[in-house]
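S.K.: My questions are about this predicted structure, shown below with the sequence.
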Amino acid sequence: MKELSQDIRSINVTRYVTPLREGGSLPALVEADDQFLYVLKFRGAGQGIKALIAELLGGEIARALGLRVPEIVFANLDVAFGRIEGDEEIQDLLKASTGLNLGLHYLSGSITFDPLAVSIDSQLASQIVWLDALLLNVDRTVRNTNMLWWNKELWLIDHGAALYFHHNWQDWENPKRPFAKIKDHVLLPIADKLDEVNDSCHQLLSTDKIKQIVSLIPAEWLNDAAFENPEANRSAYAQFLENRIANADFFINEAKHARASLI
């Protein structure tokens, strides 16, 4: 399968290994034609392609900030997979996901990050809180940290619930969109360097870098009825991110106020 960009590899799924039922969208562990294992996120799952776009943008923005994210790949799923699966629910999911999906390299032996068991420094915590405030990521809480501890390092996973505005594109042009859920962020209590990390994050996420990351979205995923064509849809993602970064002081102050109420 031809690669869609020079930065994101493409693989073909060759074997469905097992469902990962921790997630509501039934991600699965699969093997690919490069002999590696991946956690596959399905286009036919509950939140559909929008969750794959959020996963792609969130993961690659995190990587641009120097944070650790498993390699993201475009994963092609053949129609044959839906014919041989015995579980009816999974069979329906596979049939609905024929074509281009998203995979993350499987970190074998990793464990779920537990803030009570593993300490991380406030600089890293502040970078992650900054990222999630930018992305409006509602899914990095004590109940579900969406971080893994692997090889004595912290890895970020599962950004599919970020950028939730794109499910209806309501008020998306507002760069100062409130994000009250930041108060629930698992790392907020130790994120005391938000002002310090702001400068470096700004420098790393230039307009050109954001456009480069947004350009990774496959055109076939950009079919939102709110826009007249894929490029207009793509431009909206870039505009939202660029405007929110330019107004980062707003969400930093929001996070600082939320933190002050916790400590």
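M.R.: Happy to help now that I have it.
S.K.: hey, let's count contacts and neighbours off CA atoms from now on
M.R.: Will do.
S.K.: counting residues per strand, which one in the chain is longest?
M.R.: Using DSSP state E, we find that the single longest strand of the chain is strand 9-19.
S.K.: contact partners of the next helix or strand along the chain from that strand?
M.R.: Using DSSP states H and E, the helix or strand that follows strand 9-19 towards the C-terminus is strand 28-32. With Cα atoms under 8 Å, 6 or more residues apart in numbering as the test, strand 28-32 has contacts from 11-21, 37-41, 106.
S.K.: Let's see the PyMOL selection covering just the buried ones among those residues.
M.R.: Listed next is the PyMOL selection for buried residues among those, using 16 or more other Cα atoms under 10 Å:
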select buried, resi 11+12+13+14+16+37+38+39+40+41+106
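S.K.: Now for V129, how many residues are close by?
M.R.: 25 (other Cα atoms under 10 Å).
S.K.: Next: Y237.
M.R.: 20.
S.K.: Ends of stretch 65-74, what's the gap?
M.R.: One end of stretch 65-74 sits 21 Å from the other (Cα to Cα, to the nearest Å).
S.K.: Show me the contact partners of it.
M.R.: Counting by Cα under 8 Å, 6+ apart, residues outside stretch 65-74 touching it are 8-11, 56, 59-60, 62-63, 100-107, 128, 154-157, 201, 204-205.
S.K.: taking the residues you listed one by one, which sit in strands?
M.R.: 9-11, 100-105, 154-156.
S.K.: any chance of those in CSV, with distance to I72 too?
M.R.: Output for the ones in strands among the contacts of stretch 65-74, formatted as CSV (distance: Cα to Cα, whole Å):
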residue, distance to I72
R9, 8
S10, 9
I11, 11
L100, 13
N101, 11
L102, 7
G103, 6
L104, 5
H105, 7
L154, 17
W155, 13
L156, 12
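S.K.: Most neighbours of all those, which one?
M.R.: For the ones in strands among the contacts of stretch 65-74, neighbours tallied by other Cα under 10 Å; top is G103, 30 neighbours.
S.K.: hold the first one in mind and look at this next one:
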Amino acid sequence: MATRYVLPLREGGSLPGLVEADDLGMYVVKFVGAGQGRKTLVAEVVSGELGRALGLPVPELALVEMDPVIGRGEPDPEVQELLRASGGLNLGMDFLPGSLGFDPLTFDVGSEFAGRVLWFDALTGNVDRSWRNPNMLLWHGRPYLIDHGATLIFHHNWAGAARYVTRPYDGGDHVLASVVSDLAAADAELAPRVDEELLREVVGLVPDVWLDDEPGFACPGEVRDAYVRHLLDRVTDRSWLPEVAR
């Protein structure tokens, strides 16, 4: 449960905020009432927890219950409106104090790590890890992957989701595009691990309330099945990978 809204973080378009919770933790919270809506939070959970299960460094995620009156002392009307619209469950990411923005020119991640990140971003269709906006932080000398709300773009159009199964991933703008990456090794290691059991475990972490009333589906269980089916089909096909990794 959130106990204090600390301050808005204006770097992101969704206006996340730094929030203190009753477990004494500090979280960067993305709000369900933000313009991008609940599907951004679904993508954060599914992709973030999938990345963590594959051994990639993703900060811990947590569900944060918000009372909409928590921001009544916030002087910014835009923030007040956002918090009023975000009562209930929101998504928090563990705050990494003192972390720095990632710059590939000053920090060498190595070909193995670069290959794993590129493979993961290709699988999830991440369009938001570019050199302009790396969505990676350095904390205690280690890179961390953040902000996965722009992944899984197929779920914004379930009727046409099938065409995204084989959609090639354009990594030309990726923050690690200039790094010599071992995609073939990443594919050989990671693809066999993305099975139905893992995907059901990850998708099962999404709260029902974020999946309710999805057009074309009778219940949250059907939506979960659709995520699992799509990602299984994509990892099975893998025509979206560069030729060197097939």
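M.R.: Received it, and whenever you're ready, just let me know what you need. Source: prediction; values computed, not measured.
S.K.: Which stretches in the second structure count as strands?
M.R.: 2-8, 17-21, 26-30, 61-66, 88-94, 100-101, 136-139, 142-145.
S.K.: For C219 of the second structure, which of those is the nearest?
M.R.: Closest of those to C219 of the second structure is strand 88-94, at 18.6 Å (criterion: Cα to Cα).
S.K.: how far is the closest one from where the chain is centred?
M.R.: 12 Å (Cα atoms, centre = their mean, to the nearest Å).
S.K.: In the first structure, which residue range corresponds to that strand?
M.R.: In the comparison with the first structure, strand 88-94 of the second structure aligns to the range 99-105 (TM-score structural alignment).
S.K.: any idea how far P143 of the second structure lies from L199 of the second structure?
M.R.: Between P143 of the second structure and L199 of the second structure the computed distance is 24 Å (Cα to Cα).
S.K.: Oops, could you answer that again for L15 of the second structure instead?
M.R.: From L15 of the second structure to L199 of the second structure the distance is 29 Å (Cα to Cα).
S.K.: likewise G115 of the second structure?
M.R.: From G115 of the second structure to L199 of the second structure the distance is 21 Å (Cα to Cα).
S.K.: Specify which residue of L15 and L199 of the second structure has the higher count of neighbours.
M.R.: L199 (22 against 17).
S.K.: Tell me which residue of the first structure matches up with the more buried one.
M.R.: In the first structure, the residue matched to L199 of the second structure (TM-score structural alignment) is I210.
S.K.: Quick check, that match in contact with N243.
M.R.: No - applying Cα atoms under 8 Å, one finds I210 of the first structure not in contact with N243, separated by 10.9 Å.
S.K.: Dump the strands of the second structure to a markdown table, plus distance to H174 of the second structure.
M.R.: Listed next are those as a markdown table, based on distance: least, Cα to Cα, whole Å:
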| stretch | distance to H174 of the second structure |
| --- | --- |
| strand 2-8 | 27 |
| strand 17-21 | 26 |
| strand 26-30 | 23 |
| strand 61-66 | 24 |
| strand 88-94 | 23 |
| strand 100-101 | 15 |
| strand 136-139 | 12 |
| strand 142-145 | 13 |
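S.K.: ok, and what's touching the lengthiest helix in the second structure?
M.R.: With secondary structure taken from DSSP state H, the second structure has its longest helix at helix 220-237. Identification of contacts with helix 220-237 of the second structure by Cα under 8 Å, 6+ apart yields 123, 161-162, 165-166, 191, 194-196, 199-200, 203-204, 208, 211-214, 217.
S.K.: What's A238 of the first structure aligned with over in the second structure?
M.R.: So, by TM-score structural alignment, A238 of the first structure is matched to V228.
S.K.: Also L163 of the first structure?
M.R.: Aligned counterpart of L163 of the first structure in the second structure: L152 (TM-score structural alignment).
S.K.: Let me see the contact set for its match.
M.R.: Neighbour list for L152 of the second structure: 43, 47, 124-126 [criterion: Cα under 8 Å, 6+ apart].
S.K.: can you give me the helices for the first structure?
M.R.: Under DSSP H, the first structure gives helices at 48-64, 81-84, 88-96, 122-135, 194-204, 207-214, 230-246, 248-260.
S.K.: Nearest approach to F113 of the first structure belongs to which of those helices?
M.R.: Among these, if distance is taken as Cα to Cα, the winner is helix 122-135, at 12.7 Å.
S.K.: okay, and the closest one goes to which residues in the second structure?
M.R.: On the basis of TM-score structural alignment, helix 122-135 of the first structure is assigned to residues 111-124 in the second structure.
S.K.: now do stretch 18-28 of the first structure
M.R.: Taking TM-score structural alignment, stretch 18-28 of the first structure hits residues 7-17 over in the second structure.
S.K.: Can you get me the start-to-end distance on the matching stretch?
M.R.: Terminal residues of stretch 7-17 of the second structure are spaced 6 Å apart (Cα to Cα).
S.K.: and if you look at stretch 61-77 of the second structure?
M.R.: Start-to-end, stretch 61-77 of the second structure (Cα to Cα) is 28 Å.
S.K.: buried set for that stretch?
M.R.: Going by 16+ other Cα under 10 Å, stretch 61-77 of the second structure has these buried residues: 61-68, 70-71, 74.
S.K.: I'd like to know which of these is nearest to V109 of the second structure.
M.R.: L61 (23.4 Å).
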